[in-house]
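[1] From the sequence below, what's the structure:
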Amino acid sequence: MIISIGNDHAGPDYKKAIVAHLEQLGHQVLNHGTDTTASVDYPDFGHPVAEDIERGAAQFGIVICGSGNGIAMTVNKHAQIRAALCWTKEIAQLARLHNDANVISIPARFTSVQQAVELVDVFLNTEFEGGRHANRVAKIACS
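    Modelled structure (predicted):
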């Protein structure tokens, strides 16, 4: 699977651990994140993740910032993106099951690196349930 990742200055350690984990599992990762803790603007790293998904270069995205909110808002500006802010495994699972989320947003200041890796695993290993949720998901994107 090809996964796109982007992060701001709050997430370089998270990104490094997640990328290593995903590559160990055999996934390819497109890296759009910063590698330093020097202050940067999260939209510069979120939009490329959304664009990878929109053009079919990646199946899923992972975005990371301090609260997870700003970068989630950024990628959700793209019509084909359904980003979910996740801080527990249950929320990550429901984001995939019920919302067919294709991007997970991780709040670095509110999760540990290990939790973030676990969130990504749950997210990527959960299939969309469809059924009663499919009609709702179809109504999310604006044209």
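[2] contacts and neighbour counts: CA atoms only from here.
    Will do.
[3] so how many other residues sit close to Leu124?
    21 (other C-alpha atoms under 10 Å).
[4] Roughly how far does it sit from Leu22?
    10 Å (C-alpha to C-alpha, to the nearest Å).
[5] Over to Thr37?
    In this view, Thr37 and Leu22 are 22 Å apart by C-alpha to C-alpha.
[6] So which of those two has more stuff around it?
    Leu22 (18 against 12).
[7] Hmm, Val29 and that one touching each other?
    Yes - using C-alpha atoms under 8 Å, Leu22 makes contact with Val29 at a distance of 7.5 Å.
[8] Who are the contact partners of the residue nearest to Thr37 when sequence neighbours are not counted?
    Nearest non-adjacent residue to Thr37, counting by C-alpha to C-alpha, 6 or more residues apart in numbering: His9, 4.3 Å away. Each residue near His9 by C-alpha atoms under 8 Å, 6 or more residues apart in numbering is listed here: Thr34, Asp35, Thr36, Thr37, Ala38, Ser39, Val40, Cys65.
[9] Next, the second sequence, to be compared with the first:
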Amino acid sequence: MLMKIAIGGDHAGFQYKERLIKYLEGAGHDVTDFGPDSDASVDYPDHVHPLASSVASEDHDLGILICGSGNGVAMTANKHENVRAALCWNTEIASLSRQHNNANIICLPARFVAYEYAESLAETFVNTEFEGGRHGRRVEKINC
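    Alright, predicted model coming up:
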């Protein structure tokens, strides 16, 4: 299924972001780049908050955030109501974050996974459906 995907992060994730945009667009997805525009040092919240707001308001179906560890972007994105950002470093976690938690943003640790694996994580995340059922009941309890 083709998606509207928001992508962003920080300077440590810039190179992966640029490559993932080409990969995702090549697969037919509509991708919006929330920055940064170079690998110069930036404050990741400046890029994460607009992206997370866009996913929370359903202007985009899913988001992809990339920074050095994935932690900073995940913590920031999860401050937004209706955002469920999942830090993923293997495909099983990426799949389960969608199936069981209905995650709508994947956070990738660029300094800890090779680009090819990051691409596989993003592909798994985008192509995995939420199972609903008992998981839906739990997801409904996440927002404060």
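[10] what range in the second structure matches stretch 75-86 of the first structure?
    On the second structure, the counterpart of stretch 75-86 of the first structure by TM-score structural alignment is residues 77-88.
[11] Quick check: end-to-end length of the matching stretch?
    Terminal-residue distance, stretch 77-88 of the second structure (C-alpha to C-alpha): 14 Å.
[12] Check stretch 60-69 of the first structure too.
    18 Å.
[13] again, but for stretch 20-32 of the second structure
    Stretch 20-32 of the second structure end-to-end distance (C-alpha to C-alpha) = 11 Å.
[14] Could you list the residues in contact with that stretch?
    Leu2, Met3, Lys4, Ile5, Ala6, Ile7, Asp33, Glu119.
[15] which is the next helix or strand following the host helix or strand of the fourth one?
    Read it as Ile5 of the second structure. In this assignment (DSSP states H and E), Ile5 of the second structure forms part of strand 4-9. Per DSSP H and E, the first helix or strand lying C-terminal to strand 4-9 of the second structure is helix 14-26.
[16] What is the corresponding segment of the first structure for that next one?
    Using TM-score structural alignment, helix 14-26 of the second structure lines up with residues 12-24 of the first structure.
[17] name the element Val40 of the first structure belongs to?
    Using DSSP H and E, no helix or strand contains Val40 of the first structure.
[18] buried stuff in stretch 119-129 of the second structure?
    By 16 or more other C-alpha atoms under 10 Å, the buried positions in stretch 119-129 of the second structure come out as Glu119, Leu121, Ala122, Glu123, Thr124, Phe125, Val126, Thr128, Glu129.
[19] I meant stretch 30-39 of the second structure, not that one.
    For stretch 30-39 of the second structure, by 16+ other C-alpha under 10 Å, it's Asp30, Val31, Thr32, Asp33, Phe34, Gly35, Pro36.
[20] Of all pairs in those residues, which one is the farthest apart?
    Asp30 and Pro36 (18.1 Å; C-alpha to C-alpha).
[21] before we move on, back to that, what's in contact with the strand holding Ile5 of the second structure?
    Identification of contacts with strand 4-9 of the second structure by C-alpha under 8 Å, 6+ apart yields 14, 17, 21, 29-36, 44, 47-48, 51, 54-55, 59-67, 73.
[22] If any of the residues you listed are buried, put those into a ChimeraX selection.
    Buried members of the contacts of strand 4-9 of the second structure, defined by 16+ other C-alpha under 10 Å, are picked up in ChimeraX with:
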select :14,17,21,29,30,31,32,33,34,35,36,44,47,48,51,54,55,60,61,62,63,64,65,66,67,73
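[23] The contacts of strand 4-9 of the second structure in helices, which ones?
    Cross-referencing those against helices under DSSP state H gives Phe14, Lys17, Ile21, His47, Val48, Leu51, Ser54, Val55, Val73.
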